[in-house]
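Chemist: Predicted model and sequence below, questions to follow.
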Amino acid sequence: MPKEENVREVLSLFAEHGESQYGGEAVSQLEHGIQAATWAEREGASAELITAALLHDVGHLLHNLPDDAPDNGVDDLHEVLGAEWLGNRFPESVLEPVRMHVDAKRYLCAADPNYRAGLSEPSEISLQLQGGPMNRVECEAFRSNPHFEDAVRLRRWDDLAKDPDMQTPNLDHFMQYVQQACVRQASTPTN
C-alpha cells in the first residue's frame, strides 16, 4: 500500500473517531495517541516505534463499542484489532509493540513491584479484563519475543499519555514518522 494512502487512513481515523473519550481518562483518543508519540519522540525512539506509540490504540478507533465497555465487563481486544489493521500497512517493528502493549502491562504488573501502584483506575479495571498480572511462564514467553523491550517502552509511554495539560505537537507533525515507517515497509522483503 502506498505510504500516502497509509497517512490518509491514519488522519481519517483520527478525524472520525479521535475525539472520543479514551476510556475513563481525561483525554481523547487523539490526545492519548499524540501524547504517547510525543514521549517516544522525546526519548529518541525510531520512526517505527514513534508510529507504534501514535497508533497503539488504533483498535479503539476501529470498533463500535461504547467508551465505557470495560466498565461493563467487556474487553474490546483492541490490541489484536489494531495489530490486524496495521498488519498490511506497516512492518512488524510497528505492529508487534502494538499487539503486545496490553501484555506489557500484565508483564510489568508481575515483574515490577512498583508498577501496578501507578496504574490509573481505568487501567486497573482493564487489567482485570485482560487477564491480570502474568504468571512466571507467561513472563518468560513474553520476554522471549524480539519486540519485548519496545513493547515495554511503549507501555510506559501509554501510561504517561493521560495528561489533559500536556503540551504536544499536532497530529500532522507525526505523519513524517508514519511515512518513514511506511517507506521501510515498502523495502521489507516479502516471502
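Modeler: Yep, it's here.
Chemist: only C-alpha atoms for contact and neighbour calcs from this point on.
Modeler: Noted.
Chemist: how close does residue 47 get to residue 105?
Modeler: Residue 47 is 23 Å from residue 105, where distance means Cα to Cα, to the nearest Å.
Chemist: Looking at those two, which is more packed in?
Modeler: residue 105 (28 against 24; other Cα atoms under 10 Å).
Chemist: adding another structure so you can compare the two:
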Amino acid sequence: MTNDSTTARRRASFTALDSATREELALVREAEVALYDDLPRRILDQLEQLHHVPNGHPVSQLEHCLQAATRAFRDGRSEDYVVCVLVHDIGDVICPHNHAVLAAMMLRPFVDESLCWMVEKHPVFQQHHFYGTLGRDANRRDAYRDSPYYDMTVEFCERYDQCSFDPGYDSLPLSFFKPMVERIFANRGGK
C-alpha cells in the first residue's frame, strides 16, 4: 500500500455505510485512489511471490512466467499481450485450483476480452501438451473449438507457455517488465 501516513491514519468513524457522512465518504474515496495507484506495485509483489510456489518444474513459477513473457516480447507481441503472458499464473500464489480464473478476473478491467479468455482457459489448452503422457484426454480444449479465441489460446500455449521451463533460457528480469505492468494497470480499468 502507498506509504502515505496521512491516508493511513485518517479513518472515518461510521459503523455502517448508511450512516456515513459526505466527509467520511470522501476519506474512503481518497483511500480508494491510493489503492488503485498502488495496484501495479502489488501485482509485481505477487509476481515475486511466484518464486516461492512449489511446482516441481525445472524452474520456479516466476521464472516460467518471465520466460513466457520474454518470448512474447521478443516476438513483438503487444504490451497488453506481454503483460497477460507475464501474469497468466499469478493466481498460483493464493488460488492454485483456479489460478487462471483469478488472473483473468484481475486483467478484465484492463485488457481486451480475447486476452482475458486466453488467460482464463489456458490450463485446459496446456493439457494438450502433457495429458497424453498421463493417459488422459489431451484434447479437452476441443470443447472450445467454436470460440473466436481458440486459435490464439492454442498459439499462446504452444509458443509461450508449454515451452517456458528451460533453466538455460535468458529471460528478461521482472524489472524489465515493471514499466509495462505500470502502464497497463495504471488506467484504473478504463481500457
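Modeler: Yes, it's here. All values reported here derive from a predicted model rather than from experimental measurement.
Chemist: Do you know the score for how well these two fit?
Modeler: After superposition, the two chains reach a TM-score (TM-score structural alignment, normalised by the length of structure 1) of 0.67; 157 aligned residues with a Cα RMSD of 3.0 Å.
Chemist: Give me the nearest residue to the spatially most central residue of structure 1, chain neighbours excluded.
Modeler: The centre of structure 1 sits closest to residue 56, judged by Cα atoms, centre = their mean, with a distance of 1.8 Å. Excluding its sequence neighbours, the residue lying closest to residue 56 of structure 1 (Cα to Cα, 6 or more residues apart in numbering) is residue 98, at 4.7 Å.
Chemist: So what does that neighbour match up with in structure 2?
Modeler: Aligned by TM-score structural alignment, residue 98 of structure 1 pairs with residue 119 of structure 2.
Chemist: what do you get for residue 77 of structure 1?
Modeler: By TM-score structural alignment, residue 77 of structure 1 lines up with residue 98.
Chemist: so who does the residue lying closest to that match once chain neighbours are set aside touch?
Modeler: Nearest non-adjacent residue to residue 98 of structure 2, counting by Cα to Cα, 6+ apart: residue 91, 7.2 Å away. Neighbouring residues of residue 91 of structure 2 by Cα atoms under 8 Å, 6 or more residues apart in numbering: 98-103.
Chemist: which stretch of helix or strand covers the aligned residue in structure 1 for residue 47 of structure 2?
Modeler: Alignment note (TM-score structural alignment): residue 47 of structure 2 maps to residue 14 of structure 1. Under the criterion DSSP states H and E, the helix or strand holding residue 14 of structure 1 is helix 3-17.
Chemist: just how off-centre is that helix within its chain?
Modeler: On the basis of Cα atoms, centre = their mean, to the nearest Å, helix 3-17 of structure 1 sits 16 Å off its chain's mean C-alpha point.
Chemist: What range does the helix or strand just after it cover in structure 2?
Modeler: Note on helix 3-17 of structure 1: by DSSP H and E, the next helix or strand toward the C-terminus is helix 29-42. Mapping helix 29-42 of structure 1 onto structure 2 (TM-score structural alignment) gives residues 61-74.
Chemist: Please tell me I have it right and the match of residue 98 of structure 1 contacts residue 88.
Modeler: Yes. Using Cα atoms under 8 Å, residue 119 of structure 2 is in contact with residue 88, at 5.6 Å.
Chemist: Identify the spatial nearest neighbour of residue 183 of structure 1, chain neighbours not counted.
Modeler: Per Cα to Cα, 6+ apart, closest to residue 183 of structure 1 is residue 3, 6.6 Å.
Chemist: what's near enough to touch the aligned partner of residue 162 of structure 1 in structure 2?
Modeler: The equivalent of residue 162 of structure 1 in structure 2 is residue 165 (alignment by TM-score structural alignment). Applying Cα under 8 Å, 6+ apart to residue 165 of structure 2 gives the contacts 57-59, 63-64, 67.
Chemist: Mind checking which of the contacts of residue 91 of structure 2 are in strands?
Modeler: Using DSSP state E, no member of the contacts of residue 91 of structure 2 falls in strands.
Chemist: Pull out the buried residues from these.
Modeler: Using 16 or more other Cα atoms under 10 Å as the burial test, the contacts of residue 91 of structure 2 include 99-103 as buried.
Chemist: Next step: those restricted to helices.
Modeler: In helices, judged by DSSP state H, the following of those are found: 99-103.
Chemist: Please work out how many residues are found near residue 186 of structure 1.
Modeler: 16.
Chemist: Tell me how far it lies from residue 132 of structure 1.
Modeler: Distance from residue 186 of structure 1 to residue 132 of structure 1, by Cα to Cα: 37 Å.
Chemist: And residue 79 of structure 1, by the same measure?
Modeler: Counting by Cα to Cα, the gap from residue 79 of structure 1 to residue 132 of structure 1 is 16 Å.
Chemist: Do a quick rundown of the helices in structure 1.
Modeler: According to DSSP H, the helices that structure 1 contains are 3-17, 29-42, 47-55, 58-62, 78-87, 92-111, 121-129, 136-143, 148-160, 171-186.
Chemist: what about the last one, how far off from structure 2?
Modeler: Yep, that's helix 171-186 of structure 1 we're talking about. On superposition with structure 2, the mean distance recorded for helix 171-186 of structure 1 (mean Cα distance after the TM-score superposition for structure 1) is 3.1 Å.
Chemist: All set now, cheers.
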